[in-house]
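Student: give me the fold of what follows.
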Amino acid sequence: MAAWAGASGPGLLPAVAAAKVRAGEAAGQAAAIAHQVHGAIGFTEEHRLHLYTGRLRAWRDAFGREAEWAQVLGRHLIAAGPEGLWPAITAA
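Tutor: A predicted model of the protein is given here:
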């Protein structure tokens, strides 16, 4: 959605906010599952998994956390008003 919104326009901010929230949540879940699959050995120096999941966690926090972007998205939807809420949600 964020890529299709183009470089500018009214649909860019909500699309970017939604993408950041979803990608951050997915990165956190992927890291947790990877450690579960490896029996948590990925937290030790014996396995390289901690290098990759550490990067995922760092990238997840870059440019704002999911909660901050969820607030941006929420403010956008609130600004649409009662009559514009559903059209704003379904515009994508």
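Student: could you use CA atoms for every contact and neighbour count after this?
Tutor: Fine.
Student: ok, the most centrally placed residue in the chain - contacts?
Tutor: The centroid of the chain falls nearest to Val21 when counting by Cα atoms, centre = their mean (2.6 Å). By Cα atoms under 8 Å, 6 or more residues apart in numbering, Val21 lies in contact with Arg65, Glu66, Ala67, Trp69, Ala70.
Student: let's compare: structure for the following, please.
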Amino acid sequence: AVRAPGDPVAVAAAKANASRAAGAVAAIAHQVHGALGATGEHVLRTVTTRLWSWRDEYGNETEWADALGASAAAAPDPWAFITGP
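Tutor: Down below sits the predicted model:
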């Protein structure tokens, strides 16, 4: 089911997944570049720092996933909560 823009469940799921992906993207980028991005002279360091910063703004992926799980568990019909209206 497609949720309406701004739906709290959709927002929480998007934040959790985007934050998780940001961590994976940063790790893979550093592996591809042989950890060159850890040095101050490579632009990857700046990009990675911003990814990590954005990942933690307004709560990290664990916090959002926990909130989604708690909301689903507390719902009268967890399946309907997960699959949407």
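Student: re earlier: tell me the buried residues within the contacts of Val21 of the first structure.
Tutor: Neighbour-count burial (16 or more other Cα atoms under 10 Å) applied to these gives Glu66, Trp69, Ala70.
Student: the residue nearest to the first one when sequence neighbours are not counted: which element?
Tutor: Counting by Cα to Cα, 6 or more residues apart in numbering, Glu66 of the first structure lies nearest to Val21, which is 4.7 Å off, once chain neighbours are set aside. With elements delineated by DSSP states H and E, Val21 of the first structure resides in helix 12-37, which encompasses its position.
Student: next SSE downstream of that helix?
Tutor: That would be, after helix 12-37 of the first structure and using DSSP H and E, helix 49-61.
Student: and that next one, how far from the second structure on average?
Tutor: Superposed on the second structure, helix 49-61 of the first structure shows a mean distance of 0.4 Å to its aligned residues (mean Cα distance after the TM-score superposition for the first structure).
Student: what sits against the aligned residue in the second structure for Pro14 of the first structure?
Tutor: Residue pairing (TM-score structural alignment): Pro14 of the first structure is matched to Val9 of the second structure. The neighbours of Val9 of the second structure, taking Cα under 8 Å, 6+ apart as the test, are Leu68.
Student: residue at max distance from the center of the second structure?
Tutor: Computed with Cα atoms, centre = their mean, the most peripheral residue in the second structure is Glu41, at 27.6 Å.
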